[in-house]
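Trainee: Need a 3D model of the sequence below.
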Amino acid sequence: MDSKQIKFLTIAISLLLLFVSLTQDAIVVNYSGEVRNDSALGYFLIGAIAFLGGGLFEEIIWLANPLCLLAIIYFLKNNEKAVLLSLIASGLAISFAFWSEILGAESGALAKIVSFGLGYYLWASSILVLTTGILLNYKMSLKESLQS
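Mentor: Have a look, this model is predicted:
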């Protein structure tokens, strides 16, 4: 498989997983005794302004999305920065799985995370697929440059 095919498959599968994740629930939370399923699309859209409601840490996790976008752009340009950006995004996405609470309301009240939904796992998978494809492509390009 050549570099162009790896790039195409990596980006296509990653974006497909991302778009499917947005149709699912991201997490189940218990906020003030009420258990609710929170939409991945809601988090994706609201995440950019989470800091306005006091969600600094939520904002940091959400930054995985623009980091992935930048990684894709650098990946297409064969820039090595794609590796670092995708690794940081992967770290952020995985670290969210260890959270036990999340901002439940703009008042600053926290909601207990009961479980993670399919939306979270698909979102994290999309980032891990992107990172894996970028690393594989980078490894192949290093191998080709050493053979030349």
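
Trainee: contacts, neighbours, all on C-alpha from now
Mentor: OK.

Trainee: Report the contact partners of residue 69.
Mentor: If a contact means C-alpha atoms under 8 Å, 6 or more residues apart in numbering, then residue 69 has no contacts.

Trainee: ranges for the strands of this structure?
Mentor: 25-31, 34-39, 101-103, 110-116 (DSSP state E).

Trainee: Quickly note the distance from residue 123 to residue 72.
Mentor: 15 Å (C-alpha to C-alpha, to the nearest Å).

Trainee: same thing with residue 94?
Mentor: 19 Å.

Trainee: which of these two has more neighbours?
Mentor: residue 72 (24 against 18; other C-alpha atoms under 10 Å).

Trainee: thought the more buried one was touching residue 11?
Mentor: Yes - contact criterion C-alpha atoms under 8 Å: residue 72 and residue 11 qualify, at 7.2 Å.

Trainee: Second chain to compare with the first, below:
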Amino acid sequence: MIKEKFKSVHFWLVVGSFTLYISSMFFTPFYVANPKADIYSNSFYILLAGWMAILGGGLIPTIIWLANPLYFFGGFLILNKEKFAVIPVTLSLILAIYFTSLNSIMDGESGATTNITALGSGYYLWLLSIIALFIAAIMTFFKKAPSSNFS
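Mentor: Below you'll find the predicted structure:
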């Protein structure tokens, strides 16, 4: 009974995490001081193009963007019941939280920046999805492996 409950909670955490992640794509991740920088109003665009910040000299935003592939890699590992999943998901969570320390973000290809004025609901949904996956990864890490009897 307890084993079934664990599987159920574990499963729903992963499903809930993915649902929150997909939901976050429909909301604004953060607001900037430059009203012409409307590219930041779309989380899905940032997911697809965020890695390109490195081309304009944005090393830190690119490193923070790596939270996304780490999230997906960790989710894949959790679904395969790998205890190792806790490492990429923890790194993803650290990077997602580190984003709050940024005061500005690149405003274009030239490398100019604009101030971040507020975090949007897209960011908070994204962060909650990573937290839910982190809890699932912790549960996977501490789950006991089935014992095998070779008698």
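
Trainee: quick one: TM-score?
Mentor: Here the superposed chains carry a TM-score of 0.86, computed using TM-score structural alignment, normalised by the length of structure 1; 142 aligned residues with a C-alpha RMSD of 2.0 Å.

Trainee: Give me the contacts around stretch 84-99 of structure 1.
Mentor: Against stretch 84-99 of structure 1 from outside (C-alpha under 8 Å, 6+ apart): 60-61, 63-65, 67-68, 70-71, 113, 116, 124, 127-128, 130-131, 134.

Trainee: so it corresponds to what in structure 2?
Mentor: Per TM-score structural alignment, the counterpart of stretch 84-99 of structure 1 in structure 2 is residues 87-102.

Trainee: again with stretch 58-65 of structure 1
Mentor: Going by TM-score structural alignment: stretch 58-65 of structure 1 matches residues 61-68.

Trainee: Show the residue spans covered by the helices in structure 1.
Mentor: 3-21, 40-46, 56-62, 64-76, 81-95, 118-147 (DSSP state H).

Trainee: Could you export those as JSON lines, including distance to residue 29 of structure 1?
Mentor: Converted to JSON lines, these look like this (distance: least, C-alpha to C-alpha, whole Å):
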{"stretch": "helix 3-21", "distance to residue 29 of structure 1": "18"}
{"stretch": "helix 40-46", "distance to residue 29 of structure 1": "13"}
{"stretch": "helix 56-62", "distance to residue 29 of structure 1": "14"}
{"stretch": "helix 64-76", "distance to residue 29 of structure 1": "21"}
{"stretch": "helix 81-95", "distance to residue 29 of structure 1": "17"}
{"stretch": "helix 118-147", "distance to residue 29 of structure 1": "13"}
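
Trainee: Show me the one of these that comes nearest residue 107 of structure 1.
Mentor: helix 56-62 (13.5 Å; C-alpha to C-alpha).

Trainee: Please pull up the equivalent of residue 122 of structure 1 in structure 2.
Mentor: Under TM-score structural alignment, residue 122 of structure 1 pairs with residue 125 in structure 2.

Trainee: Might one say that its match is in contact with residue 21?
Mentor: Yes - with contacts counted by C-alpha under 8 Å, residue 125 of structure 2 reaches residue 21, the gap being 6.6 Å.
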